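A.B. asks: here's a sequence, model it:
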Amino acid sequence: MTATAAVALLLTACSGEESAETDAASTASASETSSATEASASESSSSETSASETSAPAGEMEEVEVGESVEDPELGNTVEVTKIVRDFASEDFANIAEDGGEIVLVEIDAKAGDEFSGGVNGPFKLRADGTDSSSTSIVDDELEAAGMTPFDGPSRGEEATGWLAFQVNTRADSYEFVYTRLAAKVIGSDKTFPKEEWTIELP
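C.D. replies: Here you go, the predicted model:
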């Protein structure tokens, strides 16, 4: 098998991302009472605004170091999970957290082997209690606005680092990161690779 051999991945469509959006009396006494009420309401509103301004920014998040990796010895690909972010505060999809779920971010550093084409493109999943959540691009714009690069799989012989986002509809205490190599066949030969998956325990 030469370095120019290529792999044709037997891809299947993976979707299923769930998405989930007093009248005042006309007397001087009543007028004074109304003015006092408005003043009190104004002070309350000012206090609420001040509290809002001093609260933590919605985009503030904790990046937890992981530093665990897996390797596909047959294709020569390696995937390292470098960091994880729980409860990503998405403004566009705030309903996910409101409904008991969360958006989890996982930063990976992937290196594609130099013998076969195909690169490293997953699929990537987050697993909890036997349920898998596929990676999604729904918060890519918010990631970029926060200075975080969405993951773009590397081609043969290349390396790429970026963030994957997962929509979890039922929040769990902990997760597993799952990297799947789909079944593959070497073009021009009878050589095949079966589907296989590797997992990394996340904090």
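
A.B. asks: C-alpha from now on. contacts and neighbour counts both.
C.D. replies: OK.

A.B. asks: Thr199 contacts Tyr175, doesn't it?
C.D. replies: No: shown here, Thr199 and Tyr175 do not form a contact pair, counting by Cα atoms under 8 Å, at 10.0 Å.

A.B. asks: spatially central residue in the protein, please.
C.D. replies: Nearest to the mean C-alpha position of the chain, counting by Cα atoms, centre = their mean, stands Ala165 at 1.4 Å.

A.B. asks: ok so that residue is a helix residue?
C.D. replies: No: going by DSSP: H, G, I helix; E, B strand; the rest coil, the assignment for Ala165 is strand, not a helix.

A.B. asks: out of everything not next to it in sequence, what's closest to it?
C.D. replies: Leu105 (4.6 Å; Cα to Cα, 6 or more residues apart in numbering).

A.B. asks: and the helices in the chain?
C.D. replies: Here the chain has its helices, by DSSP state H, at 28-54, 94-98, 140-145.

A.B. asks: residues contacting the residue nearest to the centre of the chain?
C.D. replies: By Cα atoms under 8 Å, 6 or more residues apart in numbering, the contact list for Ala165 reads 103-106, 135-137, 139.

A.B. asks: also Thr199?
C.D. replies: 70, 176-179.

A.B. asks: on that earlier part again, want to throw the helices of the chain into JSON lines with distance to Glu159?
C.D. replies: Output for the helices of the chain, formatted as JSON lines (distance: least, Cα to Cα, whole Å):
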{"stretch": "helix 28-54", "distance to Glu159": "41"}
{"stretch": "helix 94-98", "distance to Glu159": "32"}
{"stretch": "helix 140-145", "distance to Glu159": "20"}
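
A.B. asks: alongside the first, I'd like the structure of this one:
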Amino acid sequence: MTTTTARLTRRGALGALGALGVLGLTACGGSGSVTTGGEGRGTTEPAEKGTGGSDDGGATPAPSEDETSDAAEGASAGAGPSAELPVGAELRDEALGDTITIVSVLRDVATERQARAVERGGEVIYVQVAATPGTQYGGSITPSDFHINPGQPDEDNTTLTLEPEITAAGLTAFDSAPRRDGGNPSGWIALVAEKRKDTYTAAYIRPEAKVLGKDTVIPEFRGEFTIPAA
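C.D. replies: This next block holds a predicted model:
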């Protein structure tokens, strides 16, 4: 288990947390850190993120022009994806004030970067996400918070290396939703299933966090949704 430290600010009263000013949170299994300065809200200092899927961990490098070109070829190769399938699941993280909506999915998406996974009987799935982050704390809702087959041996989170293929397909990749910015950012993430199934359970998972210097623990939030059959 990795440990991530986040510092958060909140405007006005802190309600159940019972303190004012800067709060420090320690999250188990998080993907980044958040710091604050002065009276403002948190600013993100991203830690190294795994690439998810069948790729190795470590930081995800920016794609080169050649890689982007390869992604465009891969996205257009092979059979096209299924028709867009509506989901409409709304996941509410009441503790942080976040709302994440799973809008729709595309199944059986053609891919070059995960071609071996597909050849072995797997599948690439695009998921359209819309986020309304809370304004009480800093930090971000990130693509790495989304998982396929949670709690199962083949659980995996978002495959960040497929972002160039998402873009090459004419879609907008979901980057992150910083709480300091508010708004309603949306976009697509890619999940890779090791074995194709008729339907899948997937989830948005925000890890448990502890307020530094206090006994207050914010429990993990886990919001599950179903990826429907094509």
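
A.B. asks: out of the contacts of Ala165 of structure 1, which are buried?
C.D. replies: Using 16 or more other Cα atoms under 10 Å as the burial test, the contacts of Ala165 of structure 1 include 103-106, 135-136, 139 as buried.

A.B. asks: which one among those residues gets closest to Ser117 of structure 1?
C.D. replies: Minimum distance to Ser117 of structure 1 across these is 22.3 Å, recorded for Ser135 (Cα to Cα).

A.B. asks: in structure 2, what residue corresponds to that closest one?
C.D. replies: Under the alignment (TM-score structural alignment), Ser135 of structure 1 maps onto Thr158 of structure 2.

A.B. asks: ok, its match - contacts?
C.D. replies: Neighbouring residues of Thr158 of structure 2 by Cα under 8 Å, 6+ apart: 51-53, 143-147, 189-192.

A.B. asks: which residues of structure 1 fall in strands?
C.D. replies: For structure 1, the strands defined by DSSP state E cover 7-9, 64-72, 77-85, 102-111, 124-128, 131-136, 159-168, 176-181, 184-186, 192-193, 196-201.

A.B. asks: okay, the second one sits on what stretch of structure 2?
C.D. replies: With TM-score structural alignment applied, strand 64-72 of structure 1 matches the range 85-93 in structure 2.

A.B. asks: for the shortest one, same thing?
C.D. replies: Following TM-score structural alignment, the partner segment of strand 192-193 of structure 1 in structure 2 covers residues 217-218.

A.B. asks: who's in contact with that stretch?
C.D. replies: 95, 208-211.

A.B. asks: again, but for stretch 63-83 of structure 1
C.D. replies: 84-85, 106-116, 119-120, 179, 193, 198-200, 202-203.

A.B. asks: roughly how far is it from the heart of the chain?
C.D. replies: Averaging C-alpha positions (Cα atoms, centre = their mean, to the nearest Å) puts stretch 63-83 of structure 1 17 Å from its chain's average.

A.B. asks: and it, how far apart are its ends?
C.D. replies: 6 Å (Cα to Cα, to the nearest Å).

A.B. asks: next, the buried residues of that stretch.
C.D. replies: So for stretch 63-83 of structure 1, counting by 16+ other Cα under 10 Å, buried means 66, 69-70, 72, 75-83.
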